[in-house]
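A.B. asks: this one's structure only:
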């Protein structure tokens, strides 16, 4: 390894250590004060207050409640973006830590508090090395990753010019399924496309004692739910991956009446566009055939939420090399996940790489999965994350 690279690596490690405790404090601040999608006003304000202390940053609001900051290097060159999401989930925090959420009904149960803090740490590292940078770095604090059905935060950032002039983008997720100390970096499809569906079954209501005069919407919808669970096992190529899940079943309000209407809502997760298309065709076929058989009427709606997070091979190779330089043996490829991420919106426009920073640590009691009320992270992971991201950006600028 060249002496220049060794100096850069040692410098990043030293700056990461210097900023680590401040990053932990910020992460806990954001955990105490979580805000839901499209309502991240105080989070936005706090981020801007911190960034304004760095005089050479160009800061602006974007995507409604998001923030974009640009850092220009000493010499001209490429532009690389780094993205962190900001929003919390609409659940009550039960982590039981001193930094438990003080906002009832809002909880950073997916690690976005750590994403914000980690990116603020990366900004400090890169800001302090700006005189040796050739090119520009764009820092994106993105709102509304969790609630994409009403408008993705990534789409809002793109609409506000967040990717203009950007050559590549990287993002990171603090991820409980991966052990703390490990950073997963893989090329190709890494997270699933996500589609929401809503099925309305219109039957014929009536008295529970006279079912022959009715068309039972609950019975019809129940048969639909059971049949939908055969799609992945029988209609999808077993070498492909897909998930079909029904999360909502609403029908009826009186115990002695047969309901005339039932509503089902759920998601489709796929890692392949052709499988994605085929799954919805099978859903439609099942619903229509069962409804015809029972005499009910049906209506099916689909809403595209995210695309496949498909990491660019060339960018990923550079990021993986950067990771191995920082934490040799602990940065390596991992298998994809069926969760979804609107980081995929950026990858539809420009090449990029999304990495997974492990935060699972059974010894510390960090065992609860993403979106669980008791979710927490091993905060040491943010140190690894800052190191790998900072080095990856500098290597991508070369």
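C.D. replies: Arrived safely. All figures in this text were calculated on a predicted structure; none of them were measured in a lab.
A.B. asks: Please make it C-alpha for all contacts and neighbour counts, starting now.
C.D. replies: Noted.
A.B. asks: List of residues touching the helix or strand where residue 303 lies?
C.D. replies: Assigned by DSSP states H and E, residue 303 belongs to strand 297-306. Here strand 297-306 makes contact (CA atoms under 8 Å, 6 or more residues apart in numbering) with 148-149, 152, 193-203, 284, 287-288, 291, 340-342, 344-345.
A.B. asks: next, the one to line up against it:
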């Protein structure tokens, strides 16, 4: 990678870090990236509202087009002092490294613009990955432009610095936030029999969710993680009449997730009917399974080996979800991972900051994928 480009994208990464914004609010982030590309390249840049893409035209219509995707939203995690480029937005920081993903993709765009490529390339800069809302919206570009393959990377701690991890088939799990709301009737705390209290139903639903996730017959890993239980208010004269249980359902395969959810919904309905309650449901942060095409995953391995980067086998999918799965439902492609270091701070923690030392590796690996595709 050209030294000038590496210096530019490192500085860009730090600017993005300073401007950390939450999902669906990434206006300044998007503007910073668009301005960077327009000032430094001749690429066509199209603003799609919450997201944008840049297009490199090769003039070679015989070669299928490739796409590369990055995300640019941050997390609701406070960042204390220490970094010279610390986030200026209180309570918001890039503790997942999406600033690095976007800086690396901008670096690939710089290299393609200056050095050329033998096929058309699309650089997709996506919003709202953390809540699962951006991928589905942006993935339509794959069909719209007839893109043949799509690739993305995520930085990953706990693996050797600069190592490459990639897996055939399912590489990240499907997940969904499910909230079950029970509504009864209030009563004086001294006469609970006059009302309908959902506390028992909420408690039994929590236990049932764990039992359902541990049942036999699933094809892969299945989890139901309770994230919040809220029943009534701290008023000692009034029996509770509202209850809510929120949980994250997670599975290697979408079909298993659907089965688990149906079991929990059905049991909640049964509890409500038996105890004279009404029940309603809410969903949030819905992620598909992320399924790598084996041929594309093999291409990533070949590219890594050609670059001299160590390849580490992935025996199991990562439990964390990734909305890149929406792209992979539209065309073949692969999500791969670059190691931050075996003892590097974990993502989504207060000690984490994207490792600038893997920026160049990401760009070079993308370039080799373009060459070998």
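C.D. replies: Ah, there it is. Please read these numbers as outputs of a predicted model, since none were measured by experiment.
A.B. asks: what TM-score do we get after superposing?
C.D. replies: The TM-score (TM-score structural alignment, normalised by the length of the second structure) is 0.91; 371 aligned residues with a CA RMSD of 2.3 Å.
A.B. asks: What remains of the contacts of strand 297-306 of the first structure if I keep only buried residues?
C.D. replies: Among the contacts of strand 297-306 of the first structure, those classed as buried by 16 or more other CA atoms under 10 Å are 148, 152, 193-203, 284, 287-288, 291, 340-342, 344-345.
A.B. asks: Out of these, name the ones that lie in helices.
C.D. replies: 284, 287, 288, 291, 344, 345 (DSSP state H).
A.B. asks: Reformat these as JSON lines; add distance to residue 90 of the first structure.
C.D. replies: Formatted as JSON lines, these follow (distance: CA to CA, whole Å):
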{"residue": "284", "distance to residue 90 of the first structure": "31"}
{"residue": "287", "distance to residue 90 of the first structure": "31"}
{"residue": "288", "distance to residue 90 of the first structure": "34"}
{"residue": "291", "distance to residue 90 of the first structure": "34"}
{"residue": "344", "distance to residue 90 of the first structure": "23"}
{"residue": "345", "distance to residue 90 of the first structure": "23"}
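A.B. asks: Can you point out the buried residues in the strand holding residue 303 of the first structure?
C.D. replies: 297, 298, 300, 305, 306.
A.B. asks: Turn those residues into a markdown table, columns for distance to residue 47 of the first structure.
C.D. replies: As requested, these are arranged in a markdown table below (distance: CA to CA, whole Å):
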| residue | distance to residue 47 of the first structure |
| --- | --- |
| 297 | 51 |
| 298 | 47 |
| 300 | 42 |
| 305 | 27 |
| 306 | 26 |
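A.B. asks: Where does residue 175 of the first structure sit, in terms of helix or strand?
C.D. replies: Assigned by DSSP H and E, residue 175 of the first structure belongs to strand 168-179.
A.B. asks: now residue 374 of the first structure
C.D. replies: Per DSSP H and E: residue 374 of the first structure is located in neither a helix nor a strand.
A.B. asks: Looking at the second structure, name the residue matched to it.
C.D. replies: Using TM-score structural alignment, the partner of residue 374 of the first structure in the second structure is residue 351.
A.B. asks: Could I get the contacting residues of its match?
C.D. replies: Residues in contact with residue 351 of the second structure (CA under 8 Å, 6+ apart) are residue 345.
A.B. asks: re the thing from before, would you pull up how far the next helix or strand after the strand holding residue 303 of the first structure lies from the middle of the chain?
C.D. replies: Per DSSP H and E, strand 297-306 of the first structure leads on to strand 309-311 as the next helix or strand towards the C-terminus. Relative to its chain's centre, strand 309-311 of the first structure lies at 12 Å (CA atoms, centre = their mean, to the nearest Å).
A.B. asks: how about residue 229 of the second structure, what's its partner in the first structure?
C.D. replies: Checking TM-score structural alignment: residue 229 of the second structure goes with residue 249.
A.B. asks: and the gap between the residue nearest to residue 201 of the first structure when sequence neighbours are not counted and residue 220 of the first structure?
C.D. replies: Setting aside the residues directly before and after it, residue 201 of the first structure is nearest to residue 298 in space (CA to CA, 6 or more residues apart in numbering), at 4.7 Å. To residue 220 of the first structure, residue 298 of the first structure is 10 Å away according to CA to CA, to the nearest Å.
A.B. asks: One more: residue 294 of the first structure?
C.D. replies: Applying CA to CA to residue 294 of the first structure and residue 220 of the first structure gives a distance of 7 Å.
A.B. asks: Noted, bye for now.
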